[in-house]
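Q: coordinates for the following, if possible.
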Amino acid sequence: MFKRFVLIIILLQAGFFIATKAQAQSAASDTLKLSIKQAEDLFLKNNLQLIIQRYNIDNANAQVITARLFPNPDFNFSNGIHSNDVTDGPAYKDHSMGISQLFTTAGKRNKNIQLAKISVEQSKYQFFDLLRTLKFTLRNDFYTIYFQQQSASVYNQEITSLSKALTVFKAQYAKGNIAQKEVLRIQSQLYTLQAEYNNLQTGIDTVQSELKLLIKTPVATVIQPQADNEFEGKAIVASVPYQTMLDSAYVNRYDLKLAKSAVDYNNVNLQLQKATAVPDFSLSLNYDRLGSYGTNFLGAGIGFSLPFFNRNQGGIKQARIAIDQSKVQLQSQQDHVESDVASNYKSALRLENLYNSFDPAFKSDFNHLIQEVFKNYEKRNISLLEFLDFYDSYKTNTLQLNTLQLNRVTSLEQLNYVTGTPFFNK
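A: Here you go, the predicted structure:
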């Protein structure tokens, strides 16, 4: 019985180990294929930074509720404990109570409500500006990974071909058919490619990590972006006038709206600081059972401070300074927006013209050429140096073309970012 029990435990542990290992292998090799639209949907649903910023909007809305509330009335009650005067009976028979209510003046409550509402708008502007920034990062990462993976496939192809050639060359060298320098030349080229590929893959892994954080996917997942090149040979940047982009930036840039709202906030705050110089007052009602003026005394009163010394001079001066400062910040932000649009528009036009100057058939023709080069080398129709030179030229040109495509797409995303408008979203 004991042996059977031990056997069952061993089998369960073995099954758990196998299942865990299989699960780990599955997780390690899990690949997620995404289009840019799917990536954006995951980002909007899962991004933690956006969720945190949404809570700031909720907090700002709660401050509006607080600003709408009226001050609570004050109530006081006192009861006699001891008295030397025994003519009126025991001291505990004397008690008094009162109630008072504070009333704000000069529209302070309404002004506080206005400030709270502007704070809600500012929280929303901050949220949408964060959304604009993170979406720009997301799209840049997506296309960076896509084109770098295209470059990585070139390295994989060349490394695979050279590895096969090296195996053949080592066999031929062992038979004495070729010189050792040919084997060493291929080995050297292979090691160089492997080192370059490793550096490229490290860069891909870094961008993958950032993209995974943005869309909140497991760290073991390998993301494979699925993209197409709809901009092939199209003059899409030139089709949108510069002034249209600049006007759109003035309307849709939320950091600019935030700077404008800061001016509005400080203007209302100045009104509030001036209103603060006007004293608030409180009305009170008091009752004293055995009062100084007779029994069951009922009295009413009013109280307020006399603004002889403190008329909030400092607060008013600070509010005026804040208005001037926020106006300068707004002008600085407008200049920054205009500079962003102008520089990025020129850069995007330059990249578009450069990319469109390339022959669309160049890439396919070059791919066909390198396949024929490899066949001719296997037939010994070309020398080793010619073979390696063709391969190096193929690799360099393909990588440059991928980099140019990435730079062009990135320039379009940059224009979307600086204008706050998805002019060129695919």
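
Q: hey, let's count contacts and neighbours off CA atoms from now on
A: Noted.

Q: what helix or strand does residue 300 sit in?
A: Secondary structure assignment for residue 300, by DSSP states H and E: strand 294-304.

Q: and that strand, which residues are buried?
A: Neighbour-count burial for strand 294-304, counted by 16 or more other C-alpha atoms under 10 Å, picks out residue 298.

Q: do stretch 249-256 as well
A: 249, 250, 252, 253, 254, 255, 256.

Q: contacts for the strand holding residue 300, please.
A: 279-291 (C-alpha atoms under 8 Å, 6 or more residues apart in numbering).

Q: what's the answer for stretch 350-361, then?
A: For stretch 350-361, contacts defined as C-alpha under 8 Å, 6+ apart pick out 232, 233, 234, 235, 237, 404, 405, 407, 408, 411.

Q: repeat that for stretch 403-420.
A: 132-133, 136, 139-140, 143-144, 147, 237, 245-246, 248-250, 252-254, 337, 340-341, 344-345, 347-348, 351-352, 355, 422-425.

Q: at 7 Å what do you get?
A: With C-alpha atoms under 7 Å, 6 or more residues apart in numbering as the test, stretch 403-420 has contacts from 132, 136, 140, 143-144, 147, 245-246, 248-249, 252-253, 337, 340-341, 344-345, 348, 351-352, 355, 422-424.

Q: could you also give me the structure for this next sequence, so I can compare it with the first?
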Amino acid sequence: MKSFATMELKGIKTNGENVQGNGRIFSKITFLLFIGFSSTLLSQVRQTDTLKLSRQHYEELFLKQNLLLLAETYKINQAEAMVLQAKLWPNPNLTIEEVNLWATDKQLSYLDEPLPQVFGNVAQNTQFAVQLEQQIVTARKRKKQMDVEKVGVKVAEQEFEELLRNLKYEFRNTLTELQYLQLYNRVFLEQRDLIRNLLNAYKRQLENDHISKGEYMRLQTLQLEVSKEINELSKAKNDAEKELKVLLSITGPASLFVLEEDFTPNLQNLQNLDMLNLEQDFLRYRPDVKLAELENEYFKSLLTYEKSQAIPDINLNASYDRGGGVWPSFFGFGLSIDLPVFNRNQGAIAHAQMGIENTTYLSNDLRLRARAEFDQNYKDFRAALTFYESIDPDFETDLDEIFESYTKNFVNRNISLLQYLDFQEAYLENKRIILEAKKEIHLQLERLQYTVGTEI
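A: I've put the predicted structure just below:
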């Protein structure tokens, strides 16, 4: 099983030599995808006040347009650029010094013979010295620093995975909440329309003195209660839409509507989940666990690099001195090296060693917490699934039919207003329970997928 981030990252991994070119290509592809998909979306938003998509299509839009995900991909390119930087040799150093820009007659009188020109009429009787120096990096420091930076690339990739994991969890739960609110709001909208029709009929009967004003007022009170509930649900829907628009990078007044065909859970698929295999190896999917392991790997690579830093580099130099010594023109060669008497990089080595110990404990703690989370969330998921399975598949349909029958009997005055209101209250409560049971399946499944770190 591969998460989306793993598949996406395959497209942007680069070797050190090609990181700049590939990074630019990836940036262009990402930009074109963003522009192309955004233009399609914007045209749809302009044509309608409501964007109606399925959960799957909303998620595709989220993966292509979320600005945080797009920004995070550049961190991988940045990390790969640091691998390239670590591979480079130090630049040679050129020094020109001891140049006399002019010479007086008195100074020239001390010379046994004048200094000749260097070329043409340039630099006659001019003293100068030139030195070229190159640092030779010892103890394979460049390779060891590259190893450190390569761990940084892996860390950037896992940070992308972790960001995607968190954003998908937030996005899907918000999508579920919006879907739930839409469906629950529709129940109250249907009730409001029904009560309006009843009020119109009761108003005529009130005018003919067939019913008491108290019954009519009770229906008006019920209509007010239903309208208040619709208003509260509308505000909650607006809040969920606001969160989704940020995650989808959508601006403008258009409303979001989630098609409801995939809100009812597929029990057969949920019952066939292979939890045994997931429990055995789910830790290798968790980006946060991988990050903790990479922190440990980073300090191990850093320790190797810091130990190599205790071995001094060598500086080779070649110099030319004109008119500054015994000979009018002098070529010389030399080398320089730091003597590791006081500074043998002890502090940096100790820092890396302590980092290894620290990250080992933290990684083990995170593994224990992840396993405890898996056990708890799996139990919660099974409990939600068991409760939903206990609801008769035909119960909701039967509930709608019985409520319709109660309404007809109430209109025909076969049952009292009190009986009708009691059943309506039970009807609304059971509708809420059914919708919340479906919502809980989605939430618990997402929590379990978040704990596992991959799609299940």
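
Q: stretch 106-114 of the first structure corresponds to what range in the second structure?
A: On the basis of TM-score structural alignment, stretch 106-114 of the first structure is assigned to residues 139-147 in the second structure.

Q: the lengthiest helix in the second structure - contacts with which helices or strands?
A: For the second structure, the longest helix by residue count, based on DSSP state H, is helix 141-207. Under the contact criterion of 3 or more C-alpha pairs under 7 Å, 6 or more residues apart in numbering; DSSP states H and E, helix 141-207 of the second structure touches helix 67-87, helix 213-248, helix 287-309, helix 417-452.

Q: which one of those helices lies closest to residue 141 of the second structure?
A: Evaluated over those, closeness to residue 141 of the second structure peaks at helix 287-309, with 6.2 Å, by C-alpha to C-alpha.

Q: returning to that earlier point: what's the match of stretch 106-114 of the first structure in contact with?
A: Residues contacting stretch 139-147 of the second structure (C-alpha under 7 Å, 6+ apart): 83, 86, 87, 301, 304, 305, 308, 311.

Q: and stretch 274-281 of the first structure, by the same measure?
A: 102-106, 108, 302-305, 307, 311-312, 316.

Q: got a PyMOL select line for the buried ones in these?
A: Buried members of the contacts of stretch 274-281 of the first structure, defined by 16+ other C-alpha under 10 Å, are picked up in PyMOL with:
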select buried, resi 102+104+106+108+311+316
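
Q: distance to residue 75 of the first structure added to the contacts of stretch 274-281 of the first structure, as JSON lines?
A: Below are the contacts of stretch 274-281 of the first structure laid out as JSON lines (distance: C-alpha to C-alpha, whole Å):
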{"residue": "102", "distance to residue 75 of the first structure": "12"}
{"residue": "103", "distance to residue 75 of the first structure": "15"}
{"residue": "104", "distance to residue 75 of the first structure": "18"}
{"residue": "105", "distance to residue 75 of the first structure": "22"}
{"residue": "106", "distance to residue 75 of the first structure": "25"}
{"residue": "108", "distance to residue 75 of the first structure": "24"}
{"residue": "302", "distance to residue 75 of the first structure": "15"}
{"residue": "303", "distance to residue 75 of the first structure": "15"}
{"residue": "304", "distance to residue 75 of the first structure": "18"}
{"residue": "305", "distance to residue 75 of the first structure": "20"}
{"residue": "307", "distance to residue 75 of the first structure": "26"}
{"residue": "311", "distance to residue 75 of the first structure": "29"}
{"residue": "312", "distance to residue 75 of the first structure": "29"}
{"residue": "316", "distance to residue 75 of the first structure": "34"}
